[in-house]
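Trainee: Could you look at this predicted model? Sequence included:
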Amino acid sequence: MKKLVASINHRSERFQTSISYIIILVLAISSVCIVCDLFNLRDEVGRHNNKVPLDLDHVHEILLSSGSEETRERQDNCRLWDCVNLYRCGQMGHDRLTVYVYPLQEYIDETSRKTISILTREYYQILEAVVSSRYYTPNPNEACLFLPSIDTLNGNLVEPSAVERALAMQNHWDNGENHIIFNMIPRVDLSVLKTDRAIVLGGGFDSWSYRTGFDLAIPIFSPSQQKVADLSAKSTHLPRKNILVIVLPNVYQKYHRNLQILVDDNPNDVLIVDKCIAQETEFSKDTIRCNNSRGKSFEYPRVYEKGTFCLYSHSGNVEKSDLIEILAYNCIPLIGVDNFVLPFEDVLDWSLFSIRIREAEIHSIVKKLRKVSHTKIFELQRQGRWVYNRYFKNLNAITLTALEILENRIFPHRARSIMDWNKPDDNYRSTFNPLFLPVISPKAQGFTAVILTYDRVESLFTLIQKLAMVPSLQSILVIWNNQNKMPPHLSAFPTISKPLKVIQTRANKLSNRFYPYNEIETEAILTIDDDINMLTTDELDFGYEVWREFPDRIVGFPSRIHVWDNVSMHWRYESEWTNQISMVLTGAAFHHKFWSHMYTYAMPGDIKDWVDQHMNCEDIAMNFLVANITNKPPIKVTPRKKFKCPECTNTEMLSADLNHMRERSACIDRFASIYGRVPLRSVEFRADPVLFRDNFPEKLKRFNDVGNL
């Protein structure tokens, strides 16, 4: 009996063990199936997310009910921080703007069976530009912004209530939060499309309807722009036959009388065209404009290439796109609209390629336009050509520019500066520092002082002794520019604790001061004349500290300005003290060694040879070079004015020559003709120590010995 019980117990244990194994096996199989389902689901999501939304062959139809569940509004007080969920941006490690485009869908009114929004070619091009760009993401969970596939470009071609219902049906609408709407042409009846919290990218904004920092003003694109060939090759960037061209159909009727008086007073300067009195075909009504008083006809919008300036004014036609057409034909826009928000004006400086006037000034504008110099016209036309080709040329450029501006708002640390937005591509290397340098250069390297000298030994020795006391000085390099006389022996030079070397040049050239000598081991170079011995140790040390924060600029002490002379119609080099500067003289200035290489090996035209032949303007040439590449002004340091010392005023000084100033003015004209522009930038800025002239004990100040006025 005991054996039977033991056998039964043994079998029971074996049965329980088998049951346990079976349960474990079933659980394992179930887990594998669940994992497989998860992987299948993930693959399905991945396949869905990777699907390009512009599939014209599989467009789903969606019925819109006639009723509306809730009343839609446009929130007029929206700002970026309260109508956009910024926490959606920058997810999954994306330190950039990401945009999700809804798949194409066809919305049909349930009662009328009419398609609510027909996808136009222009809107399809916008969607295609976004999908093909670096901003696009196929995963809505990673998106910062959402772009509906509902065509709202032309507000006059859509039914507002139906479009608003269609927008509300978007999967991620959430009262329009984080959505962008392209509404290029507003409605004629002034009814506003109720878009909740969506960002509106629209044309025709005025200061009353524009939500600053939230909405974005974009240009109204014209299909005729595609017919405009690249005019940059044949455009001369010079004044044309007519000072002003006015197209009357694009101007409010109330201005016609004043404009006609303007033409009567200036018949040879103003070309005014209107709708032709005798229309032959329906086609010519849109493509031909006539000067009915003279019986001449012109192709529209090509008539804009007849004028130096073209008027852009109020019009009853909200669909007009003549502002961009004016730029397309390289005419300078004369903007006579008081409350108009210009396209991309958040980042574009329209004053660089247009002239803006008040509406009340239109009647007297010709007198003012005659005073605009040829050089100014050249600069306006050149900048306008570049801006049009870069930002307005086609819908792809307009779309990508709009997205980059939105990215700048959401990720301000990645934003380009206004100066970078407006600088031509001639030397466009990067949206950041052109030298690819850190913001502040390493302090440990210090600077190398390069002294250009000829024969003034006494002042040279005095300067060397003062430079040796500057803490940030690394070494001194003396450039002996006299071939007829040997430099003093090194034993005759002052005994200093810093390395010193003397190089005798083969020819007496001013450009020798900018040669990238192998002896220069630092990034920072202080070019200084041998007679500039009035600068103090603190001033030089502070100048180096300022250069460390602006390593791509010329940072120095004596400054000058260039001004336009309306009498002589030439540029004038001005040494009088004003509140503006555009040049820092390299007789006492810091610059990066990179600029020495550029000056020696990449100076445009024959500037370098001309400077060496005429022994003048090497500092102006260096300022032109740096400004042309960076489009940035120099930095003036400390308020010191006097740089001529009594013992240096002798007849051997170059500045004693009466023709010196005339030659320097001529240099600006000459260099401008070689560069094709004047890259110098004026600035009202000077760097002083933080506690300069503050009523604090000197022990709290670092730079005490900084000269006053």
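Mentor: Received it, and whenever you're ready, just let me know what you need.
Trainee: can we go C-alpha only for contacts and neighbour counts from here?
Mentor: OK.
Trainee: hang on, isn't Gln383 packed against Pro424?
Mentor: Yes. Gln383 lies in contact with Pro424 (Cα atoms under 8 Å); the separation is 7.2 Å.
Trainee: Following element in sequence after the helix ranked longest in the chain, please.
Mentor: For the chain, the longest helix by residue count, based on DSSP state H, is helix 2-49. The first helix or strand that comes after helix 2-49 along the chain, using DSSP states H and E, is strand 60-64.
Trainee: Could you check how many residues crowd around the closest residue in space to Thr527 that isn't next to it in sequence?
Mentor: Of all residues not flanking Thr527 in the chain, Val450 sits nearest, at 4.9 Å (Cα to Cα, 6 or more residues apart in numbering). Val450: 25 surrounding residues under other Cα atoms under 10 Å.
Trainee: here comes the other one, which I'd like you to weigh against the first:
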Amino acid sequence: MSTLIAIRETSLSGKGGDYSPAKEKAANRGVYGGRLPLLRRLRLFIGGAKYKLLLLFCLLTSLCLLSSKISSFMGWNPHYPSSVSSPSRGGYTVLINTWKRNSLLKQSVAHYASCPGTDAIHVVWSENDPPSYKLRDYLKKVVLKKSQTAHKPNFRFDLNKEDNLNNRFKPIEDLRTDAIFSVDDDVIIPCRTLDFAFTVWQTAPLTMVGFVPRMHWLNEEKNGVVRYRYGGWWSVWWAGTYSMVLSKAAFFHKKYLELYTYKMPSSIQDYVSRKRNCEDIAMSLLVANATGAPPIWVKGKIYEIGSSGISSLNGHSDKRNKCLDDFVSLYGTMPLVSTNMKAEDARHAWFW
């Protein structure tokens, strides 16, 4: 009897000695084994690597799908099939609109010539008399003197025979950049802020990127007729949304100059010419209709060095309301898209 018991204990322990269920469980886990823990760790590592590779593959696939969705979302409207080339990498062209304010023009040209991203400066001149040779020579010397780069910006006056706000969006030949920075002669954007806005535009070269946001509001709907109201800065501040950035300080693609002049309904150009107002609203509607996307507001410092302008005249808001309504009726739809997103350089913000 004792012999049988001894044999049974030996077979249960596997190596002789006392049998213990805890020892057997630990052996199966690899506690008592010599090579088993290393092999098990290797299997676990390989299994973990597979899961990591699978997770990385899923993440890359999602990013690819997201980028394709964004590309299609930012595509051209079928009404405007023109293609847009890749975003500018070398800089931007500053397009300054001026009107009988040579002192402000001199300050503006001198400032933008000092910005490292400026590739060229074009002055939209719509006065009856062309700029004097003295003014031309002075500004050319200023550009050469103020430029901080080895590559000096090209400087040129774009002369027009008539006073017309549509002149600021005429196509320009021989441009070396895709990016246009449209600005009034009395608006100064610090170079660092301007260059940051340019990098924002490069991420979305089909949309407008600017510093002066505005909003449209549904005013009333009566008998099937929808009326809209133009909202100024205080409307944007109160509601926290916007749907336009004004061309008095904004980046857009050079192709929009061609679209504004040749593809946009000519009745809108006629309207701007007669009313001497709202060319900036017309450009915002054009870009929104072409992309189906909102603009991008860049939060940054902006200095207005002038003391007068169209916006200071009586009845300006009522005229803007009328422009917006009339333009939307010509489009047959409201193309503007509202957003509450804004771009800000985190390096210079108070909070991240």
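Mentor: Yep, it's here. Just so it is clear, the model here is predicted, and its values are computed rather than measured.
Trainee: quick one: what's aligned to the residue nearest to Thr527 of structure 1 in structure 2?
Mentor: Aligned by TM-score structural alignment, Val450 of structure 1 pairs with Leu95 of structure 2.
Trainee: helix, strand or coil for that match?
Mentor: With DSSP: H, G, I helix; E, B strand; the rest coil as the basis, Leu95 of structure 2 sits in strand.
Trainee: what's the answer for Val124 of structure 2, then?
Mentor: strand.
Trainee: do you know how far the equivalent of it over in structure 1 is from Asn291 of structure 1?
Mentor: Under the alignment (TM-score structural alignment), Val124 of structure 2 maps onto Ile479 of structure 1. Using Cα to Cα, to the nearest Å, we find Ile479 of structure 1 at a distance of 68 Å from Asn291 of structure 1.
Trainee: now Tyr599 of structure 1
Mentor: Distance of Tyr599 of structure 1 to Asn291 of structure 1, computed by Cα to Cα: 53 Å.
Trainee: When these two are compared, which one has more neighbours?
Mentor: Neighbours per residue, other Cα under 10 Å: of Tyr599 of structure 1 and Asn291, the larger number sits with Tyr599, 22 against 17.
Trainee: What does the more buried one correspond to in structure 2?
Mentor: Aligned partner of Tyr599 of structure 1 by TM-score structural alignment: Tyr260.
Trainee: Please list all residues in contact with its match.
Mentor: By Cα atoms under 8 Å, 6 or more residues apart in numbering, the residues touching Tyr260 of structure 2 are 169-170, 283, 286.
Trainee: and with 10 Å instead?
Mentor: The neighbours of Tyr260 of structure 2, taking Cα atoms under 10 Å, 6 or more residues apart in numbering as the test, are 166, 169-171, 266, 268-269, 279, 282-283, 286-287.
Trainee: Could you export those as TSV, including distance to Trp350 of structure 2, neighbour count and secondary structure?
Mentor: Output for these, formatted as TSV (distance: Cα to Cα, whole Å; neighbours: other Cα atoms under 10 Å; DSSP: H, G, I helix; E, B strand; the rest coil):
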residue	distance to Trp350 of structure 2	neighbour count	secondary structure
Asn166	40	21	helix
Phe169	37	22	helix
Lys170	40	19	coil
Pro171	41	17	coil
Ser266	46	12	helix
Ile268	43	20	helix
Gln269	43	19	helix
Glu279	36	25	helix
Ala282	36	24	helix
Met283	33	24	helix
Leu286	36	22	helix
Val287	33	26	helix
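Trainee: The stretch 201-350 of structure 2: helices as residue ranges?
Mentor: Applying DSSP state H, counting those that start in this stretch to the stretch 201-350 of structure 2 gives helices spanning 233-239, 255-258, 266-275, 279-291, 316-331.
Trainee: Include distance to Thr199 of structure 2 when you put those helices into TSV, please.
Mentor: Listed next are those as TSV, based on distance: least, Cα to Cα, whole Å:
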stretch	distance to Thr199 of structure 2
helix 233-239	24
helix 255-258	19
helix 266-275	31
helix 279-291	19
helix 316-331	30
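Trainee: Out of these, which gets nearest to Glu344 of structure 2?
Mentor: The minimum distance between Glu344 of structure 2 and those falls on helix 233-239, with 15.9 Å, by Cα to Cα.
Trainee: helices or strands next to the closest one in the packing?
Mentor: Contacts defined by 3 or more Cα pairs under 10 Å, 6 or more residues apart in numbering; DSSP states H and E place helix 233-239 of structure 2 against strand 213-222.
Trainee: chain center to the strand it packs on: distance?
Mentor: 23 Å (Cα atoms, centre = their mean, to the nearest Å).
Trainee: That strand vs helix 279-291, what angle?
Mentor: Strand 213-222 of structure 2 and helix 279-291 are oriented at 80 degrees to each other (axes from the mean of the first three to the mean of the last three Cα atoms, to 10 degrees).
Trainee: could you pull out the strands for the stretch 101-250 of structure 2?
Mentor: 118-125, 154-159, 179-184, 187-188, 209-210, 213-222, 225-231, 244-245, 249-253 (DSSP state E, counting those that start in this stretch).
Trainee: Go through these and pick out the most buried.
Mentor: Ranked by average neighbour count under the criterion mean count of other Cα atoms under 10 Å, the strands of the stretch 101-250 of structure 2 are headed by strand 209-210 at a mean of 31.
Trainee: neighbours around Arg385 of structure 1, how many?
Mentor: 25.
Trainee: And for Gln613 of structure 1?
Mentor: 12.
Trainee: Over to the one 10 residues further on?
Mentor: Using other Cα under 10 Å, Asn623 of structure 1 has 23 other residues around it.
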